[in-house]
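Colleague: below is the sequence, then the predicted model.
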Amino acid sequence: MKYCKTIWITGSSDGLGLLAAGELVRAGHRVILHARNPERARWAMQQVPGAKDVLVGDLSNLEEVKQLAEAANQIGPFDVVIHNAGVYQASPQHIFMVNVLAPYVLTNLLFKPERLIYLSSDMHWQGKPLINLDPDRVSYADSKLYVLMLCLAVARLWPSVLANAVNPGWVPTKMGGSRAPDNLKKGYETQVWLAVHNESKARVSGKYFFHQKPQPFHPDASNETLQDHLLEQCEKLSGVVFHENTRVNKKKYSQTNQTRN
């Protein structure tokens, strides 16, 4: 009998997240959507009528992200979490919060899933090496390098979890624009494949994928010193501790959900 997985996809009210959600629902999985406000949540449920639920929270607001994690844990634990949400044309602070800090906070406050998938980008090659993280100066390329670093740190420090990053390509979504040259279907197929397939090529960790194939990535992303520095900076900015090699339980969740001064 086919195993039905419970999967949460952030930023799944449109674009690649919505398409991945539809594909996973059609395959018989239990999918939870996410939208930043109630109006978009209603739209998402209309577009993916087989979805089990939708969680609402603005990933650009730190307190809403923490509340979102609490709401997600009421539904979870999840087998898979896909950190799909991202912004491109926005202020540096907004880009950093949505693309980097929100995935960091959710990663640490959610009960650990079996698999974690983070969306990066080929543009991560243009990201600046991490020295002193300044949210006021983070570019989109920086954010995609940092989220790849987060993914690889999770893969290294949480060996019980399969954590991988995906470059979906430059695809014709609202973010990518109608003239984007890459294949839209292939843009979400890799997330779906990593989420649910049990072949050995999908059951790996610490990889960066493009069209279901591992790809080379920026050497700074695998620098453990830089990874640890990123985790320290994210902890300082969010007040959420990165838990190494431990399963988050409800008691620990309530402790880490408090912002430290």
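Modeller: Great, that's in hand.
Colleague: could you use CA atoms for every contact and neighbour count after this?
Modeller: Will do.
Colleague: mind listing the helices for this structure?
Modeller: Remark: helices assigned in the chain by DSSP state H are 15-26, 38-47, 62-75, 92-96, 102-109, 140-157, 184-196, 224-238, 250-256.
Colleague: how about those helices in TSV, adding distance to residue 125?
Modeller: As requested, the helices of the chain are exported to TSV (distance: least, Cα to Cα, whole Å):
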stretch	distance to residue 125
helix 15-26	21
helix 38-47	32
helix 62-75	27
helix 92-96	17
helix 102-109	20
helix 140-157	7
helix 184-196	19
helix 224-238	15
helix 250-256	33
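Colleague: which among those helices is found nearest to residue 213?
Modeller: helix 184-196 (8.7 Å; Cα to Cα).
Colleague: coming back round to it: identify whichever of the helices of the chain lies nearest to residue 115.
Modeller: helix 184-196 (6.7 Å).
Colleague: so what does the closest one touch, helix or strand wise?
Modeller: In terms of contacts (3 or more Cα pairs under 8 Å, 6 or more residues apart in numbering; DSSP states H and E), helix 184-196 is packed against helix 15-26, strand 80-83, strand 115-119.
Colleague: which residues does the longest one contact?
Modeller: Judged by Cα atoms under 8 Å, 6 or more residues apart in numbering, the contacts made with helix 15-26 from elsewhere in the structure are 9-12, 30-31, 33, 44, 47-48, 50-51, 84-85, 173-175, 187-189, 191-192.
Colleague: kindly report the same for stretch 132-149.
Modeller: With contact meaning Cα under 8 Å, 6+ apart, stretch 132-149 is reached by 87-88, 92-93, 95-96, 99-100, 103, 118-121, 123-128, 165, 208, 218, 220-222, 227, 230, 233.
Colleague: adding another structure so you can compare the two:
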Amino acid sequence: MAVIMVTGAASGLGYNAARALSDAGHDVVVHVRNESRLSEPGRWKGVVIGDLARVDEIHDVARQASAFGRFDAVIHNAGVMTSPDVITVNVLAPYLLTASMDKPGRLIYLSSGMHRGGSMDLRRLSRGTGSYSDSKLWITTLALALASRWPGTSSHAVDPGWVPTRMGGAGAPDDLTAGHETQVWLATHDDVSPSTGGYWYHLQAQTPHPACQDEAFQAQLIETLESHTGVPLD
């Protein structure tokens, strides 16, 4: 059985993925913003707590998570859609956690079909003025960049669909269960093709925005993230 960390696991897709992994017998470490949001504390191998909208707390989450050793998989699920913290939570937090923790066997990052409307203007990242679509373009690009940068670690991006969570709203048309199945599958199964560098929607590999697979843009994004955070990726 695998040891897997899921960020943003208090509710919605993160909680559903963590519960499915636990039900399958895996050891799951969940991240929640604060202790009051924790559900079923006895179910998990461990809990890490911190607000991913605050850079100091992101670093503390990384330290807490590192106490569990190297993970077999990390699912970077936490995200916000309409918040001034969209860049910090959706991009800087997964970047900093990735750069600060031991390289896991597998990395899964939550993307969105809205990434196709994102901007390649990385000055918006440095200024913190990027939109939700921008954030998902950038995190998808990071996921695919890591696929070729870190041998021994597979890395994928997942569009969970527009599902009826608190973020998606009650009228969202996609299936809620299908929203977490791909993340669980990528974290635990070996019969995955492509084995790394995939952009997925409901268990099917899709074609992302061309920028995500552009090596020059990947390098520019990583350089911008390193410069902005002061934390090197490698």
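Modeller: Looks like it arrived, so ask away. As the structure is a computational prediction, the values presented were derived from the model and not from experiment.
Colleague: mind checking the TM-score on these two?
Modeller: Aligned and superposed, the two chains score 0.96 in TM-score terms (TM-score structural alignment, normalised by the length of structure 2); 233 aligned residues with a Cα RMSD of 1.2 Å.
Colleague: in JSON lines, list the helices of structure 1 along with mean neighbour count.
Modeller: Output for the helices of structure 1, formatted as JSON lines (neighbours: other Cα atoms under 10 Å):
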{"stretch": "helix 15-26", "mean neighbour count": "22"}
{"stretch": "helix 38-47", "mean neighbour count": "16"}
{"stretch": "helix 62-75", "mean neighbour count": "19"}
{"stretch": "helix 92-96", "mean neighbour count": "22"}
{"stretch": "helix 102-109", "mean neighbour count": "24"}
{"stretch": "helix 140-157", "mean neighbour count": "25"}
{"stretch": "helix 184-196", "mean neighbour count": "21"}
{"stretch": "helix 224-238", "mean neighbour count": "18"}
{"stretch": "helix 250-256", "mean neighbour count": "14"}
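Colleague: looking at the helices and strands packed on helix 184-196 of structure 1, which is closest to residue 70 of structure 1?
Modeller: strand 80-83 (14.5 Å).
Colleague: what's that closest one aligned against in structure 2?
Modeller: Mapping strand 80-83 of structure 1 onto structure 2 (TM-score structural alignment) gives residues 73-76.
Colleague: check contacts around the aligned partner of residue 221 of structure 2 in structure 1.
Modeller: Using TM-score structural alignment as the criterion, residue 221 of structure 2 maps onto residue 230 of structure 1. Residues near residue 230 of structure 1 by Cα under 8 Å, 6+ apart: 130, 133, 146, 149, 150.
Colleague: before we move on, what about residue 157 of structure 2?
Modeller: Shown in contact with residue 157 of structure 2 (Cα under 8 Å, 6+ apart): 108, 109, 110, 111, 140, 143, 144, 197, 198, 199, 200.
Colleague: ok so, going back, to residue 5 of structure 1, which of the helices of structure 1 lies closest?
Modeller: helix 184-196 (7.2 Å).
Colleague: what's the closest one aligned against in structure 2?
Modeller: Under TM-score structural alignment, the match for helix 184-196 of structure 1 in structure 2 covers residues 176-188.
Colleague: and for stretch 139-158 of structure 1?
Modeller: Under TM-score structural alignment, the match for stretch 139-158 of structure 1 is residues 131-150.
Colleague: rewinding a little: in CSV, list the helices and strands packed on helix 184-196 of structure 1 along with distance to residue 109 of structure 1.
Modeller: Listed next are these as CSV, based on distance: least, Cα to Cα, whole Å:
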stretch, distance to residue 109 of structure 1
helix 15-26, 21
strand 80-83, 12
strand 115-119, 13
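Colleague: wait, which of the ones you listed is closest to residue 182 of structure 1?
Modeller: helix 15-26 (12.7 Å).
Colleague: onto which residues of structure 2 does that closest one map?
Modeller: Going by TM-score structural alignment, helix 15-26 of structure 1 sits over residues 12-23 in structure 2.
Colleague: after superposition, how close is that stretch to structure 1?
Modeller: Mean deviation of stretch 12-23 of structure 2 relative to structure 1 after superposition (mean Cα distance after the TM-score superposition for structure 1): 0.4 Å.
Colleague: distance from the chain centre to that stretch, please.
Modeller: 14 Å (Cα atoms, centre = their mean, to the nearest Å).
Colleague: can you pull the contacts of the residue nearest the centre of structure 2?
Modeller: Central residue of structure 2 (Cα atoms, centre = their mean): residue 76, 2.3 Å from the mean position. Counting by Cα under 8 Å, 6+ apart, residue 76 of structure 2 touches 6, 7, 8, 94, 107, 108, 109, 110.
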